[in-house]
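Undergrad: Sequence plus the predicted model coming up.
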Amino acid sequence: LQRAPSDVFDDRGRTVPWMARTVHRLYDAQAQKILDKENIVIAYWYYLRVLAERGELNQLELSKRVGIASTTAVPALDNLEKRGLVQRTRDPNDRRKYFVSLKDEGKRLVDELLPEVTEMISASLDGITPRDMRVFWKVMHQVEKNLIRMAQDETVVD
């Protein structure tokens, strides 16, 4: 299906990825104001949120879910561990691997900050109808599905 340029660009010439990036940066800036109360940087918040939602994960799975390279995760996890927010334990089946879980202080932090972050996100949706949000989610999920399929199509299997 060939798209018209009007589907790809908005009235100011911005593409969907450009707008998604802009909105994401604005959300990060607003969330950081909330996280500053506990001296947490936004990049570390993502690890805490995933662990709060998913429970204990191995370091590679955690990195995938956060969307960060596993090598980049090491300094973040070092910092979170030093602060007593997460705990790493060796995988008994493979001593090169670690499992990561939230400690009580990490859980407390997420429980304390998440309602405020959620309220900020909710406030950002002022003026948008529930129907428009259903359409938005449908569109976003379809774009995600398309991009995942495109990535898989590029994978060469021997």
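TA: That came through fine.
Undergrad: Please make it C-alpha for all contacts and neighbour counts, starting now.
TA: Noted.
Undergrad: Going along the chain, name the strands of this structure.
TA: Here the chain has its strands, by DSSP state E, at 57-58, 86-91, 94-102.
Undergrad: which other helices and strands contact the longest one?
TA: Just to be clear, that refers to strand 94-102. Using 3 or more Cα pairs under 8 Å, 6 or more residues apart in numbering; DSSP states H and E, the elements in contact with strand 94-102 are helix 42-54, strand 57-58, helix 59-66, strand 86-91.
Undergrad: got another, please set it beside the one above:
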Amino acid sequence: MTKEQFSQYSFLLDRTARRVKQYAQQKFKNGDFDVTVDQWLILKRLAENEAISQSELAALVFKDQPTLTRIIDILCKKGYVERVQHPADRRSYQIHLTSDGHDKVNELKPKVSLIREKAWKKLDQNDFEEFKRILNTIYSNLE
């Protein structure tokens, strides 16, 4: 591959990732979801991983600690998450969904699915398999 082709493909990947996030952010805002896309990612991961530390959560959502702390603070104020002292380590906390947080996740799952379906429209199973293979290769190359 030439440098020009590499640059073009990198541009397309970046442009697409930005567009997907912009589209989702717009839908979250217009749909009055009461959370941002980044807040949703935190809620979703917490629903999948109960009793998780903040550092474990940061790794799962690819956020640095200061950014994650700000998001968790906002979600605590909204009543969707809470910090609970770690049972084995008094110096650290685990992050938990509250019952309102579980309700919010259940409310938003179908709405988020509709947003994602818009992006995947007109793609078939072979497209998905090839796309997955390519993204996994790119990811592995950077480990």
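TA: Now that the structure is in, tell me what you want to look at. Because the structure is predicted, anything quoted here is derived from the model rather than measured.
Undergrad: List the buried residues for stretch 79-88 of the second structure?
TA: Under the neighbour-count criterion of 16 or more other Cα atoms under 10 Å, stretch 79-88 of the second structure has 80-83 buried.
Undergrad: now it: which residue numbers in the first structure?
TA: Matched against the first structure by TM-score structural alignment, stretch 79-88 of the second structure falls on residues 84-93.
Undergrad: now the matching stretch: how far from the chain's centre is it?
TA: Taking Cα atoms, centre = their mean, to the nearest Å, one finds stretch 84-93 of the first structure lying 21 Å from the centre of the chain it belongs to.
Undergrad: How about stretch 91-100 of the second structure?
TA: The gap between where stretch 91-100 of the second structure is centred and where its chain is centred comes out at 18 Å by Cα atoms, centre = their mean.
Undergrad: now what about it, what contacts it?
TA: Identification of contacts with stretch 91-100 of the second structure by Cα atoms under 8 Å, 6 or more residues apart in numbering yields 43, 46-47, 50-54, 79-86.
Undergrad: go with 10 Å
TA: With Cα atoms under 10 Å, 6 or more residues apart in numbering as the test, stretch 91-100 of the second structure has contacts from 42-47, 49-57, 72, 75-76, 78-87, 102-106.
Undergrad: Just the buried residues of those.
TA: 42-47, 49, 51-55, 57, 72, 75-76, 80-83, 102, 104-105.
Undergrad: all helices of the first structure, in order?
TA: For the first structure, the helices defined by DSSP state H occupy 5-8, 16-35, 42-54, 59-66, 70-82, 104-124, 130-153.
Undergrad: Alright, that wraps it up for me.
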